[in-house]
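Asker: Any chance you can model this:
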Amino acid sequence: MEHSPVYQTHRGHDHPHNHDHGHSHGPSDNHNHHGHSHGIGGHHAPNNKKGLTIALLITASIMILEFAGGLWTNSLALLSDSGHMLSDAGALVLSLMALWFAVRPPAPNKTYGYYRFEILAALFNGATLFVIAGFIIWEAYHRLWNPPTVSSGSMIAIACIGLLANLASAWALLRQGDVKDNINVRSAYLHVLGDALGSVGAIVAGVLMLAFSWYVADPIISVVVALLILKSAWGVIRQAIHILMEGTPATVDCAQVKKALLQIEGVREVHDFHVWTITSGLDSLSCHIVIDEPSDSQTVLQQAIHIVEQQFRIMHTTIQVETPALQHGDMKV
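Answerer: Here you go, the predicted structure:
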């Protein structure tokens, strides 16, 4: 079965490809596969790596400072924040590893390459936030009944340094990285914001203890920060699971996509329709389009590709064009 050449856009360059895909739906099978656009809006660009590297160096330095300071001042808020920073340092390392893995070429047994490693990294980062928050709440519970004396003045000074460092890390990620659309970088960014919240909490607790000798403020503030961390972590975990479950991207309305395809002249039906996310910024679509017998399949296919790309920004499509006479078994999904 021969196919007319279609053009594959690969990182901004057009390359003609002749596709011959063996989906066995009978001898009259007319399967057309549109080329994939693997340029993913720069979400693997060096700026992400630079932002993550800067944030990692700052986080690791302040983690050591806050851990030593927490031991010196006997502050749970500082110790919990340093523990959170340890988790963050690991998360940033994992995020950098994910960017490195993602640009590796596909292998015969991994035809999508390693893009999904970013999603796994984001899921792991979100899970570690839950563990850290749980530890903070557990330790705070014990300290509520017998709050220890804390060197609040030194605690405030160290927490202020930590806050400035966290804000610098967050700025580096915002400035250099794709915090909005890349779930991996965003999960690292949320870790850094969680650190900043921890530092703010430590400062507030330090001021209360310095002014009123209210040492119970240390565990109370720690719990408040932990709950805020949990809220952010749950958002990352939920999105990562949604992607791993092949959920429809939040930016795509499947009903609108089908409606647009059905408006193409000669298209009778759209079925076996799926839209999912491979990794941040790379959505995919596959479907079968049933056309009237006189319609030209290549013309319909080209129009469908154009609509999906231009109206819905989905660059990775697999569209099978078929006539009503084609018979194949019902799909399970």
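
Asker: From here on, just use CA atoms for contacts and neighbour counts.
Answerer: Noted.

Asker: which element follows the strand or helix carrying residue 123 toward the C-terminus?
Answerer: Residue 123 belongs to helix 117-145 when elements are defined using DSSP states H and E. Per DSSP H and E, the first helix or strand lying C-terminal to helix 117-145 is helix 152-176.

Asker: Which elements pack onto that next one?
Answerer: Judged by 3 or more Cα pairs under 8 Å, 6 or more residues apart in numbering; DSSP states H and E, the packing partners of helix 152-176 are helix 46-73, helix 183-212.

Asker: Next secondary structure element downstream of the longest one?
Answerer: Think helix 183-212. Following helix 183-212 toward the C-terminus (DSSP H and E): helix 217-244.

Asker: Now do the helix or strand hosting residue 97 and helix 117-145, the angle between them.
Answerer: Assigned by DSSP H and E, residue 97 belongs to helix 76-102. Interaxial angle of helix 76-102 relative to helix 117-145 (axes from the mean of the first three to the mean of the last three Cα atoms, to 10 degrees): 170 degrees.

Asker: I'd like the structure of this one too, to check against the first:
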Amino acid sequence: MAHDHATHTTNRRKLVLVILIVAVVLIAEVIGGILTGSLALLADAGHMFSDLTGLTIALVALSIAARPATERHTYGYRRVEVLGALANGLILAAVAVSIAVTGVSRLLDPGDVEVLGAPMLVVAVIGLIANAVSMVILRSSAKTSINMRGAYLEVLGDLLGSVGVIVAAVIILLTGFVQVDAIASLVIAAGILPRAWLLLRDVWRVLNESSPPETDVELIRTHIRGAEGVIDVHDVHVWSITTGEHVFTAHVVVEPAVFSEGRAGEMLDTLSECLAEHFDVEHSTFQLEPAKHAGHEHPRHS
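Answerer: Predicted coordinates:
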């Protein structure tokens, strides 16, 4: 519990720091986009605005998720992290569509567009450096939390967007081809959509209580059947409360001697240690039952 509290505190500090960095760069890109006439810069600013919103949602979700379990919320509030990631994914998708529509509109009807390449380049480089720093701050936490992963992916998208703006600015400075600005905005939009899809896919897996993708359910069954005194296992369920927090339940058919010799507690310890050691499942629940009871189980149980 102390470790979880320390992790939440660290993640919260990281998010606050990144939010401050993103807010400063967002203001710089909006001002720079208006002064230079760069759609790509404004597109990246719009992307950063969505990220700022998403990061704020992630921070709020992280704070709520740190609350202890209650009688009504027996697993606590960790699932709120997943809902925060859902909001981030939807925002990313909406921003990508908006940027794409604006970019196509400018390509079809460019009008008398003037884009100032030099200041556009300066602002984009500032954004690139800020996003690189933010990624370094969030990288370690993104491996253990779907909420922090969403924040990390958003910053990664900002970094790629800054690269696109830099390339567009250099081309404008060298060739005067201002339409590359609109093209760059479309590339930024195309880069956002896959990240939104991957995040929403992970959210769906958790909310649908699917087995974690890295978990081999049949291999778990094999491990349980291999324990001394186990005859069979059925009614197996494994899902995630949030990223990295897996839950497992199963009915385990055991030999009569397990009950008659008072080894039920030992059996439960053995099975729980197996799940924790081999499959990173810390919360497991087993129902031990004699063979004759298994025949009474509902036929839909697996």
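
Asker: Show me what counts as buried in the helix holding residue 123 of the first structure.
Answerer: 117-130, 132-137, 140-141, 143 (16 or more other Cα atoms under 10 Å).

Asker: Packed most tightly, which of the helices and strands packed on helix 152-176 of the first structure would that be?
Answerer: Comparing these by mean neighbour count (mean count of other Cα atoms under 10 Å), helix 183-212 ranks first with a mean of 24.

Asker: That one vs the second structure, average distance?
Answerer: Aligned to the second structure and superposed, helix 183-212 of the first structure gives a mean residue distance of 0.9 Å (mean Cα distance after the TM-score superposition for the first structure).

Asker: Which residue numbers in the second structure does that helix align to?
Answerer: Mapped onto the second structure using TM-score structural alignment, helix 183-212 of the first structure covers residues 146-175.

Asker: Check the gap between the residue lying closest to residue 191 of the first structure once chain neighbours are set aside and residue 72 of the first structure for me.
Answerer: Computed as Cα to Cα, 6 or more residues apart in numbering, the closest residue to residue 191 of the first structure that is not its neighbour in sequence is residue 88, at 5.6 Å. The gap separating residue 88 of the first structure from residue 72 of the first structure is 22 Å, by Cα to Cα, to the nearest Å.

Asker: now residue 278 of the first structure
Answerer: When residue 278 of the first structure is compared with residue 72 of the first structure (using Cα to Cα), they lie 47 Å apart.

Asker: try residue 238 of the first structure
Answerer: Applying Cα to Cα to residue 238 of the first structure and residue 72 of the first structure gives a distance of 38 Å.

Asker: same deal with residue 285 of the first structure?
Answerer: From residue 285 of the first structure to residue 72 of the first structure the distance is 57 Å (Cα to Cα).

Asker: for residue 43 of the first structure, same thing?
Answerer: 42 Å.

Asker: again, but for residue 46 of the first structure
Answerer: Counting by Cα to Cα, the gap from residue 46 of the first structure to residue 72 of the first structure is 39 Å.

Asker: Let me see the contact set for residue 121 of the second structure.
Answerer: Residues counted as contacts of residue 121 of the second structure (Cα atoms under 8 Å, 6 or more residues apart in numbering) are 165, 166, 169, 170.

Asker: Oops, could you answer that again for residue 246 of the second structure instead?
Answerer: 212, 238, 239, 240, 280, 281, 282, 283.

Asker: Secondary structure of the third one: a helix, I assume?
Answerer: Spelled out, it's residue 239 of the second structure. No. Membership of residue 239 of the second structure in a helix is not supported by DSSP: H, G, I helix; E, B strand; the rest coil, which gives strand.

Asker: Return the residue of the first structure aligned against it.
Answerer: For residue 239 of the second structure, the residue aligned by TM-score structural alignment is residue 276.

Asker: got it, and the fifth one?
Answerer: For residue 280 of the second structure, the aligned position in the first structure is occupied by residue 313, per TM-score structural alignment.

Asker: Next, count neighbours for that match.
Answerer: Residues lying near residue 313 of the first structure (other Cα atoms under 10 Å) number 16.

Asker: Then residue 270 of the second structure?
Answerer: Residue 270 of the second structure, neighbours per other Cα under 10 Å, totals 14.

Asker: Give the equivalent position in the first structure for it.
Answerer: So residue 270 of the second structure corresponds to residue 303, using TM-score structural alignment.

Asker: Looks like its match contacts residue 265 (just checking).
Answerer: No. Between residue 303 of the first structure and residue 265 there is no contact under Cα atoms under 8 Å: 9.4 Å.
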